[in-house]
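> Sequence unavailable; structure follows:
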């Protein structure tokens, strides 16, 4: 298997194999970085941000530190605020805007790109799932079968309340509010609200049917 091509297929949202050496190593790196962040305990805002940047692979340096802790926190106020614990698969496919807040127990399956806009707020236990599996169990085939995904984009100034789940391919427009416990399966435009769980077959419309999977798998 061409590992680079397999990786590119993952990024494009096409069928790929997740349990290959390089992607397995990437997930192990991210898991270790998440553990360091989650178990850091009582650390400064700057230390927490450095641990966060390690998860997502952000090499942009923070502004020079101030000797005054309060002043140093002020220097960092536009950076995202992440409450542990958090879990991701890869980390490097997650982009979070300035002033965003992610509450505890967030899970991000970042098979494909996941973007979270500036000043967007997450309640506890928000889950973003950009990865998915074939619907045909014979094709799905456990860890030996292929996976795929679709990008997730959440706009600026949104609020996702507690226990919201966002499925692959969803875009949530600027200023939208998603009510607690919702399962978001479609695009939500600016300032549109989802107030209750919305689980529909619409999510599956962008994926092949059972017969269509066979040809795609054979192309890997």
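Yep, that arrived. Here the structure is a predicted model, which is why all the values come from computation and not from measurement. Numbers count the residues shown, from 1 in each chain.
> from here on, contacts and neighbour counts on C-alpha atoms
OK.
> show me where the protein has helices.
3-12, 21-38, 45-56, 69-75, 137-140, 210-218 (DSSP state H).
> Quick check: residue 89 vs residue 8, distance?
16 Å (CA to CA, to the nearest Å).
> which ones are touching the residue most central in space within the chain?
Nearest to the mean C-alpha position of the chain, by CA atoms, centre = their mean, lies residue 108 at 3.4 Å. Residues in contact with residue 108 (CA atoms under 8 Å, 6 or more residues apart in numbering) are 87-89, 127-130.
> Repeat the analysis, applying 7 Å as the threshold.
Residues counted as contacts of residue 108 (CA atoms under 7 Å, 6 or more residues apart in numbering) are 87-88, 127-129.
> Tell me the spacing between residue 140 and residue 196.
30 Å.
> err, residue 39, not the other one
With CA to CA as the criterion, residue 39 and residue 196 are 34 Å apart.
> more crowded one of the two?
Remark: of residue 39 and residue 196, residue 196 carries more neighbours, 14 against 10, as counted by other CA atoms under 10 Å.
> Touching, that one and residue 184? I think so.
No. Using CA atoms under 7 Å, residue 196 makes no contact with residue 184, being 9.5 Å away.
> I'd like the distance between residue 3 and residue 27.
Residue 3 is 15 Å from residue 27, by CA to CA.
> Sorry, slip of the keys, the one I care about is residue 9.
From residue 9 to residue 27 the distance is 17 Å (CA to CA).
> how long is stretch 130-140 end to end?
End-to-end distance (CA to CA), stretch 130-140: 17 Å.
> Please tell me how far that stretch is from the chain's geometric centre.
When distances are taken as CA atoms, centre = their mean, to the nearest Å, stretch 130-140 is centred 19 Å away from the chain's centroid.
> What residues sit buried inside that stretch?
130-134, 139-140 (16 or more other CA atoms under 10 Å).
> In addition, the following structure is provided for comparison:
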């Protein structure tokens, strides 16, 4: 391990690091203050909510909606595109970069976890953690109660079925579901005709 790097530098480089050092505690505390204020705003103060999210995140589009309750670790590692929507109880553990494209929809209770711990108990007892970036492409819809694990890429236009646990990359233009999440089928031009199952527009 490279002892010349700070714990934050190790975290951002995908190396084993220790999270409970003053610099990272301060940054998480600053994020928690903004998240607390966001989650406790009156429901009609949407513009103030957007201001707080813009201050918290590394990048946002102009048009986005995040319902409360929302949680994250640092905020500055979260980059969202235009027309982003996160429904209730979204959790993003952004110890590494979380890149989310345009027109992405998150259903309630989605967990995006760039953070992880070693499998062996000894380094866990020594408080080592790691983080790996997550990328979600344009036009992705992620169903309720989905968990996305560290280091995952989800290709553009894909749909992740409710309750899935995503442990491997998902290609573009597919419906994927299950635990572990697997490709069910490709999305086709015929799908444009229906809004739900075989119910036509």
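On my side now, so go ahead. All values derive from a computational prediction rather than experimental measurement.
> Just the buried residues of stretch 130-140 of the first structure: which are in strands?
131-132 (DSSP state E).
> So which bit of the first structure is stretch 110-118 of the second structure matched to?
The aligned range for stretch 110-118 of the second structure in the first structure is 126-134, by TM-score structural alignment.
> about what we covered before: what's the most distant pair in the buried residues of stretch 130-140 of the first structure?
Pairwise distances among these were taken by CA to CA; the largest, 19.4 Å, belongs to 130 and 139.
> mind listing what residue 82 of the second structure touches?
61-64, 102-103.
> Kindly recompute the last result at 8 Å.
Applying CA under 8 Å, 6+ apart, the residues contacting residue 82 of the second structure are 60-64, 101-103.
> Could you check how far the equivalent of it over in the first structure is from residue 150 of the first structure?
By TM-score structural alignment, residue 82 of the second structure lines up with residue 98 in the first structure. Distance of residue 98 of the first structure to residue 150 of the first structure, computed by CA to CA: 24 Å.
> ok, now residue 112 of the first structure?
Taking CA to CA, one finds residue 112 of the first structure at 6 Å from residue 150 of the first structure.
> shared neighbours of these two, which are they?
12-13, 130-131.
> Determine the number of other residues adjacent to residue 8 of the first structure.
12.
> Ok, residue 89 of the second structure next?
18.
> The one 10 residues further on too?
Burial of residue 99 of the second structure, expressed as a neighbour count using other CA under 10 Å, amounts to 19.
> What residue in the first structure is paired with it?
Counting by TM-score structural alignment, residue 99 of the second structure lines up with residue 115 in the first structure.
> Touching, its match and residue 169? I think so.
No. Counting by CA atoms under 8 Å, residue 115 of the first structure stays clear of residue 169, with 11.7 Å between them.
> residues shared between the contacts of the two?
By CA under 8 Å, 6+ apart, residue 115 of the first structure and residue 169 have these common neighbours: residue 152.
> contacting residues for residue 133 of the second structure?
Residue 133 of the second structure makes contacts with 96-99, 114, 150-152, as judged by CA under 8 Å, 6+ apart.
> rewinding a little: I'd like the shared contacts of residue 112 and residue 150 of the first structure laid out as CSV, including distance to residue 69 of the first structure.
Below are those laid out as CSV (distance: CA to CA, whole Å):
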residue, distance to residue 69 of the first structure
12, 43
13, 43
130, 38
131, 40
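> The counterpart of residue 149 of the second structure in the first structure and residue 1 of the first structure, how far apart?
By TM-score structural alignment, residue 149 of the second structure lines up with residue 167 in the first structure. Here residue 167 of the first structure is placed at a distance of 29 Å from residue 1 of the first structure (CA to CA).
> okay, the two: which has more neighbours?
residue 167 (22 against 8).
> Contact partners for that one?
Contact analysis of residue 167 of the first structure by CA under 8 Å, 6+ apart lists 128-130, 152, 183-185, 203.
> Please report how far it lies from residue 38 of the first structure.
25 Å.
> cool, and residue 144 of the first structure?
The value you get for residue 144 of the first structure to residue 38 of the first structure, if CA to CA is used, is 31 Å.
> neighbour-wise, which of those two wins?
More crowded of residue 144 of the first structure and residue 38, by other CA under 10 Å: residue 38, with 18 against 12.
> Surely that one and residue 85 touch.
Yes. Using CA under 8 Å, residue 38 of the first structure makes contact with residue 85 at a distance of 4.9 Å.
> who's in contact with residue 38 of the second structure?
So residue 38 of the second structure contacts 49, 52-53, 68 (CA under 8 Å, 6+ apart).
> now with 6 Å?
By CA atoms under 6 Å, 6 or more residues apart in numbering, the contact set of residue 38 of the second structure is residue 49.
> Kindly check the end-to-end length of the match of stretch 110-118 of the second structure for me.
Using CA to CA, one end of stretch 126-134 of the first structure lies 24 Å from the other.
> which outside residues touch that stretch?
By CA under 6 Å, 6+ apart, stretch 126-134 of the first structure touches 106-112, 140, 147-151, 163-168.
> Would you reformat the contacts of residue 133 of the second structure as JSON lines and include distance to residue 45 of the second structure?
Converted to JSON lines, the contacts of residue 133 of the second structure look like this (distance: CA to CA, whole Å):
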{"residue": "96", "distance to residue 45 of the second structure": "30"}
{"residue": "97", "distance to residue 45 of the second structure": "28"}
{"residue": "98", "distance to residue 45 of the second structure": "26"}
{"residue": "99", "distance to residue 45 of the second structure": "26"}
{"residue": "114", "distance to residue 45 of the second structure": "30"}
{"residue": "150", "distance to residue 45 of the second structure": "33"}
{"residue": "151", "distance to residue 45 of the second structure": "35"}
{"residue": "152", "distance to residue 45 of the second structure": "34"}
